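>>> with the input below, show me the fold.
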Amino acid sequence: MTFVQVIDCRTQQVDALNSLMDDWVEATRGRRTATHSIVAKDRSDASHVVEIVEFPSYEEAMRNSHLPETDRIYRELVALCDGEPSFTDLDVVRDEQLNKALVKEFFDRVVNGRDMEALEELCAADYREHDPSLSSEPLDLQGAKEQNGELMDAFEPRVTLDRIVAEGDLVCVGIDFRGHHSREYRGIPATDREMTGTGHATFRCADGKIAESWWNWDEVGMLRQLGVLDT
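Next up is the predicted model:
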């Protein structure tokens, strides 16, 4: 279970505290178990600073706390603060990254479910799709529905996400796909062949919808499997 520790303190030396955190990151390189650290300053009280540190588990947090560098940094942290910092230990009971969930829903409904109308619900009205295998120019929402609809009808692809990473408003995914060429596609008669491949895509999310996407997948490999291109 993911574990989060919240360190709450007051200090007049925020810059020095930031430098101390840089020192800790460098000193514990290769041994620290923390996966994410945030230092935040209260907008209404500049002396009120909160640090949030995430660990894979409580046990990993305890292992991190036993590092000699962690003890040294803590003593220097106390010296910078106006009084003893307070600690809150939290077991994470829900961690829902909403942009990730939105992109997963896109693949479940639009790609694997072949519901092109779901694009209207999941994507912004001014959605733009960048996929050089479909068009040299960005596709708008209607163009994306038409071009991808043709692809879905021809191959009935099934996509598996082998990794998904989110930061800020961007979500990046690695994909494995497989399909069956059962209908004509761009003048290529149905070959009745199976095809597989890999690719990746990046999505930009805004206001709870997908605003833009960039695609890169192995179209050449697909055409070779169909016998259209020589190996």
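>>> can we go C-alpha only for contacts and neighbour counts from here?
Noted.
>>> please, which helix or strand holds the residue positioned nearest the centre of the chain?
With distances taken as C-alpha atoms, centre = their mean, residue 166 lies nearest the centre of the chain, 1.8 Å away. Using DSSP states H and E, residue 166 maps to strand 158-167.
>>> next, the buried residues of that strand.
Going by neighbour count (16 or more other C-alpha atoms under 10 Å), the buried part of strand 158-167 is 158-159, 164, 166.
>>> helices of this protein, residue ranges please.
Along the chain, the stretches classed as helices by DSSP state H are 14-27, 58-65, 68-80, 98-106, 118-122, 141-155, 219-225.
>>> let's compare: structure for the following, please.
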Amino acid sequence: MQTNEQILKSFFEVVRSGNKPELAETFMTKEVKAHQMNSESMVTIIRSPKNYADHIKEMLEVWGNFKIEIQELLSHNQKVYVRWKQIGMHIAEYEGYPPTNKEVIEIGSAIYRLENQKIVEYWIQVDRLGVIEQIKRNQK
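Coordinates of the predicted model:
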């Protein structure tokens, strides 16, 4: 039996990396509460494994075959904290900005809650302003 930490590491290697997003159902329950922790507007949406896979495919369309690196992974009981660095090429429109075809780095983190070895809920924070600032700089 895998630990929650091992499950999340595999989830990042297989699904979140964009390698095989269609395998999201291996790691997620049928409905996952996704808390998007943005300072200006915190929202909770319900994601299905298919919806999550589609979300990752959209990321691939914008950032190409991005590289994601786990920088920190901490586990406590049912929760696992993951902080990552994602590097991709801005190859399609993002938030109204046309593609620059230049590298963009995203820093993000999330706390995932697991039950019976599956993700049931997560709280995610991404430095969206930092991504947009890089895009603006790359347009010059």
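>>> would you pull the TM-score for this pair?
With the length set by TM-score structural alignment, normalised by the length of structure 2, the two chains reach a TM-score of 0.81; 133 aligned residues with a C-alpha RMSD of 2.4 Å.
>>> mean shift of the lengthiest strand in structure 2 relative to structure 1?
Scanning structure 2 for the strand with the most residues, using DSSP state E, yields strand 103-115. For strand 103-115 of structure 2, the mean deviation from structure 1 after alignment is 1.2 Å (mean C-alpha distance after the TM-score superposition for structure 1).
>>> got the contact list for that strand?
Contacting residues not belonging to strand 103-115 of structure 2 are listed as 4, 78-90, 119-128, 130-131, 134-135 [C-alpha atoms under 8 Å, 6 or more residues apart in numbering].
>>> so what's residue 87 of structure 2 up against?
The contact partners of residue 87 of structure 2, by C-alpha under 8 Å, 6+ apart, come to 66-68, 103-106.
>>> pull the most distant pair out of those.
With distances taken as C-alpha to C-alpha, the most widely separated pair in the contacts of residue 87 of structure 2 is 68 and 103, at 13.1 Å.
>>> now whatever residue of structure 2 lines up with residue 110 of structure 1. Nearest residue, chain neighbours left out?
Counting by TM-score structural alignment, residue 110 of structure 1 lines up with residue 15 in structure 2. Counting by C-alpha to C-alpha, 6 or more residues apart in numbering, residue 21 is the residue found nearest to residue 15 of structure 2 once chain neighbours are left out, at 4.3 Å.
>>> now swap in residue 67 of structure 2 and tell me
Spatial nearest neighbour of residue 67 of structure 2, excluding adjacent residues (C-alpha to C-alpha, 6+ apart): residue 87 at 5.2 Å.
>>> now swap in residue 52 of structure 2 and tell me
Closest to residue 52 of structure 2 by C-alpha to C-alpha, 6+ apart is residue 24, at 7.1 Å.
>>> now check structure 1 for the residue matching the one you found.
Per TM-score structural alignment, residue 24 of structure 2 is aligned with residue 119.
>>> separation between its match and residue 86 of structure 1?
To residue 86 of structure 1, residue 119 of structure 1 is 47 Å away according to C-alpha to C-alpha, to the nearest Å.
>>> also residue 70 of structure 1?
Plainly put, residue 70 of structure 1 is 16 Å away from residue 86 of structure 1 if you go by C-alpha to C-alpha.
>>> of the two, who's got more company?
Per other C-alpha atoms under 10 Å, whichever of residue 70 of structure 1 and residue 86 has more neighbours is residue 70, with 17 against 11.
>>> counterpart of the more buried one in structure 2?
With the correspondence set by TM-score structural alignment, residue 70 of structure 1 falls in a gap relative to structure 2.
>>> my guess is residue 70 of structure 1 contacts residue 62, does it?
No. Judged on C-alpha atoms under 8 Å, residue 70 of structure 1 makes no contact with residue 62 at a distance of 10.7 Å.
>>> please list only the buried members of the contacts of strand 103-115 of structure 2.
Using 16+ other C-alpha under 10 Å, the buried ones in those are 4, 78-84, 86-90, 119-126, 135.
>>> narrow those residues to those in strands?
Using DSSP E, the members of these that fall within strands are 79-84, 86-89, 119-126.
>>> trace residue 105 of structure 2 over to structure 1, please.
In structure 1, residue 105 of structure 2 lands on residue 196 (TM-score structural alignment).
>>> how many other residues sit next to that match?
By other C-alpha under 10 Å, the residues close to residue 196 of structure 1 number 16.
>>> also the one 5 residues further on?
Per other C-alpha under 10 Å, the neighbour tally for residue 201 of structure 1 reads 17.
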